[in-house]
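Peer 1: What follows is a predicted protein model with its sequence.
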Amino acid sequence: MAIQDVRAQLFDAAERVLLRDGAEALTSRAVTTEAGCAKGVLHRHFADFDTFLAELVLDRVGRIAERAAALRSAAGSGSVVAHLTDALMGLFSPVAVSMVGLITFRDALRARLRAAGQPGIPVLTQAAAMITDYLGRERELGRIAADADVDTLALTLIGTGHLLFAGRDEGPPGTADVCKVVTSVVTGVLTES
């Protein structure tokens, strides 16, 4: 019996293993067992397990581009703090936080991602670029001070956001907690409330 959309099935299975058991438990056998297929299926579609993991990360990083477009189109409307809060809540899903752990856990994966043109730590790098772009657009529209350093603001939001979401046994922080962080970071540069 042919498996429909093998890549998606294997990627989804890898995410479940990663979320449930952590980066150290993510093996080709664990992924294929979770996907309900033979181990050879993964190796028919990917040169090796690190290639599989790199393509998984690149696939998931590609989803940030969709979020970035939506966030950029929101510039000029609503609340800057609310938009940034929503963006961080969406960016730091349990899967994204686990992916960051996976990338830092596996040296070979980081090397492959760099070879594929992914600088820094993928997910965090793209998230920072997304926030920088949005803040830059808000600055162009005059809702953020003209002299605001949007690159530093974005790095501060992403770094603080990651720390806020990572390593929490009790689940992700609430919207109010994230809003408090965003407010403390951007209040000094907002030109309107």
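Peer 2: Yep, it's here.
Peer 1: can we go C-alpha only for contacts and neighbour counts from here?
Peer 2: OK.
Peer 1: can you point me to the longest helix in the chain?
Peer 2: Ranked by residue count, the top helix of the chain under DSSP state H comes out as helix 49-74.
Peer 1: Which positions in that helix come out as buried?
Peer 2: Neighbour-count burial for helix 49-74 flags 49-58, 60-61, 64, 67-68, 71-72, 74 (criterion: 16 or more other C-alpha atoms under 10 Å).
Peer 1: How about stretch 94-102?
Peer 2: Judged by neighbour count (16+ other C-alpha under 10 Å), stretch 94-102 contains these buried residues: 94, 96-102.
Peer 1: cool, stretch 103-116 as well?
Peer 2: Buried positions in stretch 103-116, judged by neighbour count with 16+ other C-alpha under 10 Å: 103, 109-110, 112-113.
Peer 1: Use this one as the comparison:
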Amino acid sequence: MSRDIIAILRGITPPEARAIAGALIAAGIDRIEVPLNSPQPFDSIADMVEAFGDVATIGAGTVLDPADVGRLRDIGARMVVSPDTNQRVIAATKAAGMVSYPGVMTPTEAFLALRTGADGIKLFPASLIGPEGLKAMAAVLPSGTKTYAVGGVGPENFAEWFAAGATGFGIGSSLYKPGLSVAEVATRAAAMVAAYDKGRA
């Protein structure tokens, strides 16, 4: 069963990308983003796409420039995540046939993102918006809007976010941070999936 968790592998390097992605996918997390401010991000993404592109949605985060969208398309990435609502990035992503999740913090940004073609919105930083903020936004957003809480979310508040209407989550350092072994990431991923399932129930 697929979970709406996007693993954010900030700081990952190409030599470890394939093994870390494999551990996440084995645990049940099949959406993976490599922020473009990581070392050699396009190499890591290309490696993961080659190994797992048929079973996972692999892409980039912290995408700020439409030019990078073309590079991502060329290496087979399927998802573009941004910290902001950049209409040019959203439009380029959709033109390239990829999934677009721009960052929003206000209803104005959320509607702008959706009107530009975004597939869903990344609530960032979620710790400042809070479940109550999402609840208020959800009352006016189009029915079925996919909302991902990112930044300050985790097992301790999954249930609260689900109750407020969150579709899923972007999880960074509690899943992966530089220096963690593949085994440690696998353990963290299994615990995260268990917490997600419990929060969802």
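Peer 2: Cool, the structure landed. The structure displayed is predicted, hence computed values, not measured ones.
Peer 1: what TM-score do we get after superposing?
Peer 2: Remark: TM-score between the superposed chains equals 0.28 [TM-score structural alignment, normalised by the length of structure 1]; 90 aligned residues with a C-alpha RMSD of 5.2 Å.
Peer 1: if we can go back for a sec, which residues does the helix or strand that the longest helix of structure 1 is followed by contact?
Peer 2: With elements assigned by DSSP states H and E, the helix or strand that comes after helix 49-74 of structure 1 is helix 80-91. Outside of helix 80-91 of structure 1, the residues within contact range by C-alpha atoms under 8 Å, 6 or more residues apart in numbering are 64, 67, 71, 74, 127, 131, 138, 158, 161, 175, 178-179, 182-183, 186.
Peer 1: Can you say which of these are buried?
Peer 2: Among the contacts of helix 80-91 of structure 1, the ones that count as buried by 16+ other C-alpha under 10 Å are 64, 67, 71, 74, 127, 131, 138, 158, 161, 178-179, 182-183, 186.
Peer 1: any idea which of those residues is closest to E15 of structure 1?
Peer 2: Using C-alpha to C-alpha, I64 comes nearest to E15 of structure 1 of these, at 16.4 Å.
Peer 1: so how far is T152 of structure 1 from the closest one?
Peer 2: I64 of structure 1 is 20 Å from T152 of structure 1, where distance means C-alpha to C-alpha, to the nearest Å.
Peer 1: Which ones among the buried ones among the contacts of helix 80-91 of structure 1 map onto strands?
Peer 2: With strands taken from DSSP state E, there is no overlap with those.
Peer 1: Would you check how far apart A87 of structure 1 and V41 of structure 1 are?
Peer 2: 36 Å.
Peer 1: So between these two, which is more surrounded?
Peer 2: A count of neighbours by other C-alpha atoms under 10 Å puts A87 above the other of A87 of structure 1 and V41, at 18 against 15.
Peer 1: any idea how far G161 of structure 1 is from that one?
Peer 2: In terms of C-alpha to C-alpha, A87 of structure 1 sits 10 Å off from G161 of structure 1.
Peer 1: do the same with G40 of structure 1
Peer 2: As judged by C-alpha to C-alpha, G40 of structure 1 and G161 of structure 1 stand 39 Å apart.
Peer 1: biggest helix in structure 2, by residue count?
Peer 2: In structure 2, assigned by DSSP H, the helix with the most residues is helix 182-200.
Peer 1: Who are the packing partners of that one?
Peer 2: helix 14-27, helix 158-164 (3 or more C-alpha pairs under 8 Å, 6 or more residues apart in numbering; DSSP states H and E).
Peer 1: okay if I get those as TSV plus distance to I58 of structure 2 and mean neighbour count?
Peer 2: Output for these, formatted as TSV (distance: least, C-alpha to C-alpha, whole Å; neighbours: other C-alpha atoms under 10 Å):
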stretch	distance to I58 of structure 2	mean neighbour count
helix 14-27	9	19
helix 158-164	23	19
